[in-house]
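Chemist: Predicted model and sequence below, questions to follow.
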Amino acid sequence: SPQWVLTAAHCANATFKNVSLGVRSYSAKDDSRQVIQIERQIPHPWYEPDVHVNDLMLIKLKKKAKKTKTVNWLPLGKTIKYPAAGTNCLVAGWGKTNNKRGGMSDALMSANVTVIDRKKCNSNGFYNKRPFITTGMICAGSNGKNVADTCQGDSGGPLLCNGVLLGVTSFGGKDCGVANQPGVYAFLSEKQLTWIQKTMKKSEI
């Protein structure tokens, strides 16, 4: 929907007043960007921050975004299949690009990540069930050859697999780009899609 933004619940912040769309660089002067005021932030009602469960939030904008060369929206299906291990996906965000430097990226960055088996992600060599990676989460990172990951500041960004929005960036290890501490994404399961659709519909009444 052109009036809704999907992000992570842990990104909720009462001080956020606007959403910027169509931005490719913070510093570059770009007339294509759209800055729209936020009407409401709606975190998932069963979000559990301690264990990262249901880390999703909807943001309703005060007006609809305009579709342009740099602004578009993705349709949500009724069902999404959990991605198989080895699936190549795309992530994007404004987060850190270096573990030693804390600044955010000036440009919108993207990377290809590989889905990692959930049991493997819960194993001793990985997260060791701290926290437990549930069926509502997707692990994705390095393919064993190339280092790829999201980092601090990328939260709420998209996980796209075969052009379909499957998840939202949720959390990761202390450092980024560590093969056995991959990024973890909130999975847009059928249950979550139902919550999204019902929430948007209820808000329009």
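Modeler: Arrived safely, thanks for sending.
Chemist: Only C-alpha atoms from now on, for both contacts and neighbour counts.
Modeler: Will do.
Chemist: Gly95 contacts Ala107, doesn't it?
Modeler: No - using CA atoms under 8 Å, Gly95 makes no contact with Ala107, being 9.5 Å away.
Chemist: Who has more neighbours out of those two?
Modeler: A direct count of neighbours by other CA atoms under 10 Å for Gly95 and Ala107 places Gly95 higher, at 21 against 15.
Chemist: Tell me how many other residues crowd the spatially closest residue to Leu61 that is not a sequence neighbour.
Modeler: Excluding its sequence neighbours, the residue lying closest to Leu61 (CA to CA, 6 or more residues apart in numbering) is Ile38, at 4.6 Å. Residues lying near Ile38 (other CA under 10 Å) number 18.
Chemist: Now do the host helix or strand of Ile38: which elements does it pack against?
Modeler: Using DSSP states H and E, Ile38 maps to strand 34-43. In terms of contacts (3 or more CA pairs under 8 Å, 6 or more residues apart in numbering; DSSP states H and E), strand 34-43 is packed against strand 18-21, strand 57-61.
Chemist: Included below, for side-by-side comparison, is a second structure:
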Amino acid sequence: MDQRYRQPVTFILLFGALQCVSGSIGGWEAKPHSRPYMVSVQQNGTHYYGGFLVADQWVVSAAHCYTAQSSPYKVLLGAHSLSDSESTKQTFTVASIHSHPDFNITRNFDNDIALLKLDGRASLTQAVQKVSYKRVSKDVPEGTVCSTAGWGWINNVGVKPDKLQEVNVAVIGHKTCSSRRYHGSKITGNMMCAAGHGKDSCHGDSGGPLLCNGLVEGIISFGGRKCGRPMKPGVYTMISHYRDWIDAVMNQGSKY
């Protein structure tokens, strides 16, 4: 099983690339609060995973992040810097975690999606906003340039940024990504792949969004043992395949 998104003893989880430029591997620091839907999921004040706000009390993230829980999760909204005292920040406790019932980390990362219900409703401001996600199951054309963001590693030795990073990646076709030279049989019909030359998401970005043409298309799931390696692109859960499940959980949360 790929260990890329398991939590090391002293590090966090996310995507990255081989070369450290100034942001997500191969990326750069985002303009402050230009991605107001971004979420930092934290334990004991430390960033561990990503996510994104889709309703005033609901965050989408990745199921593999929540297979074990040693202390309550907190959700930080409205942040650019994790350490600075920004007046835009809003913090909530995660009241309940709803992982997809067909996700099984011991088998593969298929259905790697989770919904986090907050213990309160976010106040929508210029720095805190919901993001729209794809609700029609249609593949994104190969080569489409998309973007992702997070507070994950910016290189393969665990350097972590304080400020939100972003990177552009291009969609890789399903046939290519599921070939033996790439990820092979790990790739299911619920996944899409994207990367660039030395550009990737990395440890600590898991659960964050992949946006194409202004809509969330994917959720950061897994990748190669090292971020940004050729033929081991980032893999994303296709959110459009889970539209009905998302609606059901948010409308009848306790049953799911």
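Modeler: Received the coordinates, thanks. These figures come from a predicted structure and were not determined experimentally.
Chemist: Can you pull the TM-score for these?
Modeler: The TM-score (TM-score structural alignment, normalised by the length of the first structure) is 0.91; 198 aligned residues with a CA RMSD of 1.6 Å.
Chemist: so the longest helix along the second structure matches what in the first structure?
Modeler: Using DSSP state H, we find that the single longest helix of the second structure is helix 243-251. Across the first structure, the stretch matching helix 243-251 of the second structure (TM-score structural alignment) is residues 193-201.
Chemist: Okay, Ala194 of the second structure and Tyr236 of the second structure: tell me how far apart.
Modeler: Using CA to CA, to the nearest Å, we find Ala194 of the second structure at a distance of 8 Å from Tyr236 of the second structure.
Chemist: again, but for His80 of the second structure
Modeler: Here His80 of the second structure is placed at a distance of 23 Å from Tyr236 of the second structure (CA to CA).
Chemist: In CSV: the helices and strands packed on strand 34-43 of the first structure, plus mean neighbour count and distance to Val178 of the first structure.
Modeler: Formatted as CSV, those follow (neighbours: other CA atoms under 10 Å; distance: least, CA to CA, whole Å):
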stretch, mean neighbour count, distance to Val178 of the first structure
strand 18-21, 14, 30
strand 57-61, 21, 27
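Chemist: picking that back up, the second structure: which residue goes with the residue nearest to Leu61 of the first structure?
Modeler: By TM-score structural alignment, Ile38 of the first structure lines up with Val94.
Chemist: so what corresponds to Lys29 of the first structure in the second structure?
Modeler: By TM-score structural alignment, Lys29 of the first structure lines up with Ser85.
Chemist: What lies in contact with the longest helix of the second structure?
Modeler: With contact meaning CA atoms under 8 Å, 6 or more residues apart in numbering, helix 243-251 of the second structure is reached by Trp58, His98, Leu115, Arg135, Lys255, Tyr256.
Chemist: For the fourth one, give me its contacts.
Modeler: Contact partners of Arg135 of the second structure, counting by CA under 8 Å, 6+ apart, are Ile239, Ser240, His241, Arg243.
Chemist: same thing with the fifth one?
Modeler: Under the criterion of CA under 8 Å, 6+ apart, the neighbours of Lys255 of the second structure are Val249.
Chemist: The second one too?
Modeler: Applying CA under 8 Å, 6+ apart to His98 of the second structure gives the contacts Ala114, Leu115, Leu116, Val249, Gly253, Tyr256.
Chemist: how close does it get to Leu118 of the second structure?
Modeler: His98 of the second structure sits 12 Å away from Leu118 of the second structure, going by CA to CA.
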